[in-house]
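Q: no FASTA, just this:
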């Protein structure tokens, strides 16, 4: 019978243990960063600036930048879209509230803010790493890619804004809404509590 000690251990076990420890530590710090939204986005902005400076000084990797722009545009659409599409919901018979007596349905994003931030940060890091491999530096005329991306952005945002206007939702909020409550209703009806 073989022993379970050091002699029977495979060389893959330390690598698997290191990977597991690294994954656990990475998840710990990722979880701790969740409430610090401003700091997370400032870090992502720093990563994005490093990527932009790298592309500027290398004078290449425009295809990588274009693909990154398309990916970020796709993430932005997911961030601005509701989890349940009102067009599909209207076909099922259920719809958004149209009167004050209807049930309140809060706006729930298809792509939550944290996942949006994480995906963008990861995308910039991967694109930055790709700039170190010449196989990704395909020679293109970058102004055409830029103009095409701008047109695509405008058309996509126009469609998204029209969808937001049609179904009357606003995906951006600045925090918890505060209501004045009964004081404004009581003062307008002339009733006072003493």
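A: Alright, I've got the coordinates. As the structure is a computational prediction, the values presented were derived from the model and not from experiment.
Q: Every contact and neighbour count from this point should use C-alpha atoms.
A: Fine.
Q: so the residue most central in space within the chain is in which element?
A: Closest residue to the average C-alpha location of the chain: residue 116 at 1.4 Å, with C-alpha atoms, centre = their mean. Using DSSP states H and E, residue 116 sits within helix 113-130.
Q: Packing partners of that helix?
A: helix 37-58, helix 62-80 (3 or more C-alpha pairs under 8 Å, 6 or more residues apart in numbering; DSSP states H and E).
Q: Nearest to residue 165, out of those?
A: helix 62-80 (12.6 Å; C-alpha to C-alpha).
Q: buried residues in that closest one?
A: With burial defined by 16 or more other C-alpha atoms under 10 Å, the residues of helix 62-80 counted as buried are 62-66, 68-69, 72-73, 75, 78-80.
Q: can you name the two of these that are farthest apart?
A: Across the buried residues of helix 62-80 (C-alpha to C-alpha), the longest gap, 26.7 Å, separates 62 and 80.
Q: Could you dump the buried residues of helix 62-80 into CSV with distance to residue 167 added?
A: Shown next, in CSV, are the buried residues of helix 62-80 (distance: C-alpha to C-alpha, whole Å):
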residue, distance to residue 167
62, 37
63, 36
64, 35
65, 34
66, 31
68, 30
69, 27
72, 24
73, 21
75, 21
78, 16
79, 16
80, 13
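Q: and here's the other structure:
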């Protein structure tokens, strides 16, 4: 076999596994509750591993920061709300007010949020198998710093949500059901 045939076989094998992976992801997409329960259970088991192993606090902190970053992207609108408000003010001044429905579009869709979080969890769980990633630190400082970071970023995000009057979650929204 020459080099080009080996390369073609490798590409075909990679494409086969990529297609299988996409098939499984497509099958998981409608099962929202099951996906999030699996992620929650995985995070719980990861934290049990960190506490029981008495190590990998930096890996745990890195995972927590990454999940916080993903959560903020999930709560943030895709388009800058302040620019949209400026456009609406200009429309009001010129008398061209158009009352069109503008749905909330997330910067990070729910499935991508779950998918990225699950990949990070699997990577961090694999890192706990090796002592090289167990960097010695005083873990209470990391916990306090994360709580402070979480409180400040969520305060800023909630203020942004209040200022521009949007709700990124389905909490309290009316749901309609079909009559049988």
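A: All right, it came through fine. Nothing here was measured: the structure is a model prediction, and the numbers come from that model.
Q: related to what we said a few turns ago, ok, so of the buried residues of helix 62-80 of structure 1, who is nearest residue 95 of structure 1?
A: residue 80 (18.8 Å).
Q: ok, the closest one - contacts?
A: 109, 110, 111, 160, 171, 172 (C-alpha atoms under 8 Å, 6 or more residues apart in numbering).
Q: Any of these buried? List them.
A: Looking at those with 16+ other C-alpha under 10 Å, the buried ones turn out to be 109, 110, 111.
Q: With secondary structure as extra columns, can I get those in TSV?
A: TSV is the format used below for those (DSSP: H, G, I helix; E, B strand; the rest coil):
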residue	secondary structure
109	strand
110	coil
111	coil
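Q: Compute the inter-axis angle for the longest helix seen in structure 1 and helix 62-80.
A: Ranked by number of residues, the top helix in structure 1 under DSSP state H is helix 142-167. Relative orientation of helix 142-167 of structure 1 and helix 62-80, computed by axes from the mean of the first three to the mean of the last three C-alpha atoms, to 10 degrees: 10 degrees.
Q: Quick one: average offset of helix 142-167 of structure 1 versus structure 2, please.
A: Helix 142-167 of structure 1: mean distance to aligned residues in structure 2 after superposition is 0.4 Å, counting by mean C-alpha distance after the TM-score superposition for structure 1.
Q: what's that helix aligned against in structure 2?
A: The alignment of helix 142-167 of structure 1 onto structure 2 (TM-score structural alignment) covers residues 139-164.
Q: in that stretch, what's buried?
A: Those would be 139, 142, 146, 150, 154, 161, for stretch 139-164 of structure 2 by 16+ other C-alpha under 10 Å.
Q: any chance of these in CSV, with distance to residue 44 of structure 2 too?
A: Formatted as CSV, the buried residues of stretch 139-164 of structure 2 follow (distance: C-alpha to C-alpha, whole Å):
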residue, distance to residue 44 of structure 2
139, 18
142, 18
146, 17
150, 19
154, 22
161, 30
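Q: ok, the residues you listed vs residue 101 of structure 2, which is closest?
A: So of these, ranked by how close each gets to residue 101 of structure 2 (C-alpha to C-alpha), first place is residue 161, at 18.0 Å.
Q: for the closest one, what are its contacts?
A: Shown in contact with residue 161 of structure 2 (C-alpha under 8 Å, 6+ apart): residue 167.
Q: so where in structure 2 does the helix holding residue 116 of structure 1 end up aligned?
A: Against structure 2, helix 113-130 of structure 1 falls on residues 110-127 (TM-score structural alignment).
Q: once aligned to structure 1, how far is the matching stretch on average?
A: With structure 1 overlaid, stretch 110-127 of structure 2 shows a mean distance of 0.5 Å (mean C-alpha distance after the TM-score superposition for structure 1).
Q: Run through who's touching that stretch.
A: By C-alpha under 8 Å, 6+ apart, stretch 110-127 of structure 2 touches 29, 35-36, 39, 42-43, 46, 59-60, 63, 66-67, 70-71, 74, 133.
Q: and with 7 Å instead?
A: For stretch 110-127 of structure 2, the external contacting residues (C-alpha atoms under 7 Å, 6 or more residues apart in numbering) are 39, 43, 46, 59, 63, 67, 70, 74, 133.
Q: repeat for stretch 33-51 of structure 2
A: 56, 57, 118, 121, 125.
Q: By neighbours, which of these wins?
A: residue 56 (27 neighbours; other C-alpha atoms under 10 Å).
Q: Alignment lookup: that one to structure 1.
A: Using TM-score structural alignment, residue 56 of structure 2 pairs with residue 61 in structure 1.
Q: Residue 142 of structure 1 is in contact with residue 62, isn't it?
A: Yes: under the criterion of C-alpha atoms under 7 Å, residue 142 of structure 1 makes contact with residue 62 at 6.2 Å.
Q: where do the contact lists of those two overlap?
A: Joint contacts of residue 142 of structure 1 and residue 62 (C-alpha under 7 Å, 6+ apart) do not exist.
Q: So residue 135 of structure 1 belongs to a helix, correct?
A: Yes: counting by three-state DSSP, residue 135 of structure 1 is part of a helix.
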